[in-house]
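Peer 1: Sequence first, predicted model second:
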Amino acid sequence: MRTALVIGTGLIGTSAALALVQRGVTVHLADHDPQQARTAAALGAGTDAAPEGPVDVAIVAAPPAHVAGVLADAMRRGAARGYLDVASVKGGPRRELEALGLDLGGYIGTHPMSGREKSGPLAATADLFEGRPWVLTPTRDTDTEVLNLALELVSHCRAVPVVMDADAHDRAVALVSHMPHLVSSMVAARLEHAEEAAVRLCGQGIRDVTRIAASDPRMWIDILSANPGPVADLLSDVAADLDETVRALRALQSSDDAERRKGGTGIEDVLRRGNAGQVRVPGKHGSAPRAYETVVVLIDDQPGQLARIFADAGRAGVNIEDVRIEHATGQQAGLVQLMVEPKAAAVLTEALRDRGWALRQ
């Protein structure tokens, strides 16, 4: 791959362009909003000048509802040797292209499983995809050359290729991305008119649950409109669980002992099923989840605090497996949760205490 055309210079398109430029690929940028393409070019993602002839690969980074139309236009113009898109839904765009009667040997649908709450070229980074799965959905008609171009793109972006059927992909992302986003938004919506005194009690739990609810609604309308069936099926299952949980909670209010026991059993069931599902979420480097010990450190909100903690852990010979920060509401302080191997917890605790850090249980 020596040349590429990125059509759509939002977060994903500009991030891919930045990564390709770093690998020496000449990237041309196009967008329905020329100013956005110029912004991406100013960030170093390529040039907004049109290519003089066909490029090696055209990357369509448009919303799912517009992917087929943009791809069809590029194919009819002969803009590239190979074509791919990076939309979060795969089955629909391919069926639309088939309905248009286009030769799909030169096309492959892809989806990088990475993103941010922010959108647009200014949110883009060259390392957005590093270590993240990048789904490829080839068919029997896909040219080997196009599959190789897609694999080269994934390699340049330092992502991990995953091959899937298009419809299986759409069911999977409904489960791990689209449905959770709606549930997060529903939880966050409870806060909109809540009393200020209650909102000030927000801790890390509610922040974790509602983080993705900050995303652009217009973008998510496009995504959900392209994959409504699988998402609706999953939400129907969630709704059934909610109904059962509400009944169980009402039963806990009963004056009848048997009814209260029944309610407690219902709540325990949903919590245990939640435990069983949560442990299946891949852990570090995509491996099976591991049990870590947590060392909690109180820090001031000052520059260099985190760097000092990591340096002190390194001097103690302890590798930090994961880290979380819980900010104290209304205070210039926070709690840093350092996840380490169980055998390293005591070593890290002693080392941090010796260096003057305030630890918490």
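Peer 2: Cool, got the structure. Residues are numbered from 1 along each chain as shown.

Peer 1: Only C-alpha atoms from now on, for both contacts and neighbour counts.
Peer 2: Noted.

Peer 1: following the helix or strand harbouring residue 267, which helix or strand shows up next?
Peer 2: Using DSSP states H and E, residue 267 maps to helix 257-278. With elements assigned by DSSP H and E, the helix or strand that comes after helix 257-278 is strand 293-300.

Peer 1: Which of the residues in that next one are classified as buried?
Peer 2: Of the residues in strand 293-300, 293-299 count as buried by neighbour count, 16 or more other Cα atoms under 10 Å.

Peer 1: go on, stretch 147-166?
Peer 2: Neighbour-count burial for stretch 147-166 flags 147, 149-151, 153-162, 164, 166 (criterion: 16+ other Cα under 10 Å).

Peer 1: this is the comparison structure:
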Amino acid sequence: MASELRTVLVVGTGLIGTSLALALRQKGVRVLLADRDQGAVRLARELGAGEEWQPDERRAEAIDLAVIAVPPGQVADELLSLQKGGVARFYTDVASVKAEPIECAARLGCDLTSYVASHPLAGREKSGPGAGRADLFLGRPWAICPTAEASGAARAAVLRLIELCGANPVEVDAVDHDRAVAVVSHAPHVAAAAVAARLSDATEVALGLAGQGVRDVTRIAGGDPGLWLGILSGNAAPVAEVLEAVSHDLAEAASALRALADGDGTAHGEITQLLKRGVAGHDRIPGKHGGPAPAYVVVQVVIGDRPGQLARLFQICDEVGVNVEDVRLEHAPGLPLGIAELSVQPDSAPVLAQALRERDWQLP
């Protein structure tokens, strides 16, 4: 039961705020929605995320928790305003930067006993309430950064929020959090943007040759620049440190490649070492259930670009008892077909491949 959180106010109806509201609604929690953009509130409400909050009636509301889903630089001001109005019993935010908002809240004189900063490590390259999904947080880590002043009741309320959204709480110091997300989120976004920026001047020939690799590397570069400027500004120093390290590696790689172009075969070693370090780093990324990433086998199958094909493919997997751990689609430019790559357990790959061939599916 969600009796501890009967009513939750979500301030900010973007991707995270709307997704959170949708998740809570599925658990029977009453959700009130607020945003400076009335259009965003209306869309979130139409999507079933909750009902619009009426501030003039707030004293009559029994709000258990207010979730502040605004950019990092606005968190402290929003928290102060809500607390001055006595809006809720407890407060949290879901910004992707933690140290600066907490420090600013302390400077403004916010009540830190009723506030626990948090950050769900989930998102999409899309933004706005229309991109919201109730399952966005399922199985994802959700950082909580309680200060020494935070009460046990406030911490319990935020943990209950995380539980209702299906995420996994991870308690971490705010400064450690910001250094960590600089490595795994913020600097990668800048790096992806730098690669994608090269495409703005690319020739039509180059773009016509674009494959899945460049799509994978640049996928997150499609995020809202304004939103990301706020995130990067709030975590500037840690992100700069990571980017400087990446820049050093890239500069050394470029120098080695120049040497190779000039006929210096001894430069192979430097390139090889960077590529090996990349493989080692990639292999450390946790699997979908945490811990070491399991070794899956990819089964490739040609799939027509028409309605129902993907559903048929998954139906076959269900019939033969094969669980698909991951799926990726690569479209063939100019052709009404593509390749579906199904990641499965190693012992399941032969079973699935045989079942597909028996049903006249084409495997490359």
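Peer 2: Received, thanks. Computed from a predicted model, the values in this text were never measured in an experiment.

Peer 1: Helices - which of the buried residues of stretch 147-166 of the first structure land there?
Peer 2: Secondary structure defined by DSSP state H assigns 147, 149-151, 153-156, 166 of these to helices.

Peer 1: Among the buried residues of strand 293-300 of the first structure, which one sits closest to residue 348 of the first structure?
Peer 2: residue 295 (7.8 Å; Cα to Cα).

Peer 1: what lines up against the closest one once you look at the second structure?
Peer 2: In the second structure, residue 295 of the first structure lines up with residue 299, judged by TM-score structural alignment.

Peer 1: Spatially nearest residue to that match, not counting backbone neighbours?
Peer 2: Nearest non-adjacent residue to residue 299 of the second structure, counting by Cα to Cα, 6 or more residues apart in numbering: residue 342, 5.1 Å away.

Peer 1: Enumerate every residue touching that neighbour.
Peer 2: Applying Cα atoms under 8 Å, 6 or more residues apart in numbering, we find residue 342 of the second structure in contact with 298-300, 324-328.

Peer 1: Please identify which of those is nearest to residue 202 of the second structure.
Peer 2: Distances from residue 202 of the second structure to the contacts of residue 342 of the second structure, taken by Cα to Cα, are shortest for residue 328, at 25.6 Å.

Peer 1: which residue lines up with residue 264 of the first structure in the second structure?
Peer 2: Residue 264 of the first structure maps onto residue 268 in the second structure, with residues paired by TM-score structural alignment.

Peer 1: Tell me the counterpart residues of the longest helix along the first structure in the second structure, please.
Peer 2: Assignment by DSSP H gives helix 228-252 as the longest helix of the first structure. Aligning helix 228-252 of the first structure against the second structure (TM-score structural alignment) gives residues 236-260.

Peer 1: just stretch 129-136 of the first structure next, same as before
Peer 2: Under the alignment (TM-score structural alignment), stretch 129-136 of the first structure falls on residues 137-144 in the second structure.

Peer 1: picking up where we left off before, ok, the buried residues of strand 293-300 of the first structure vs residue 37 of the first structure, which is closest?
Peer 2: Looking across those and measuring by Cα to Cα, the closest to residue 37 of the first structure is residue 299, at 41.7 Å.

Peer 1: re earlier: I'd guess the residue nearest to residue 299 of the second structure is in a helix, am I close?
Peer 2: No. Counting by DSSP: H, G, I helix; E, B strand; the rest coil, residue 342 of the second structure is not part of a helix but strand.

Peer 1: That one maps to what in the first structure?
Peer 2: Aligned counterpart of residue 342 of the second structure in the first structure: residue 338 (TM-score structural alignment).

Peer 1: hmm, back to that, might you report the residue contacts of the match of residue 295 of the first structure?
Peer 2: Contacts of residue 299 of the second structure (Cα under 8 Å, 6+ apart): 341-344, 349, 352-353.

Peer 1: And the buried ones among these, selectable in ChimeraX?
Peer 2: For the buried members of those, the matching ChimeraX selection, counting by 16+ other Cα under 10 Å, is:
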select :341,342,343,344,349,352,353
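
Peer 1: Pipe the contacts of residue 299 of the second structure into TSV and attach distance to residue 45 of the second structure per row.
Peer 2: Listed next are the contacts of residue 299 of the second structure as TSV, based on distance: Cα to Cα, whole Å:
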residue	distance to residue 45 of the second structure
341	37
342	36
343	37
344	38
349	44
352	42
353	45
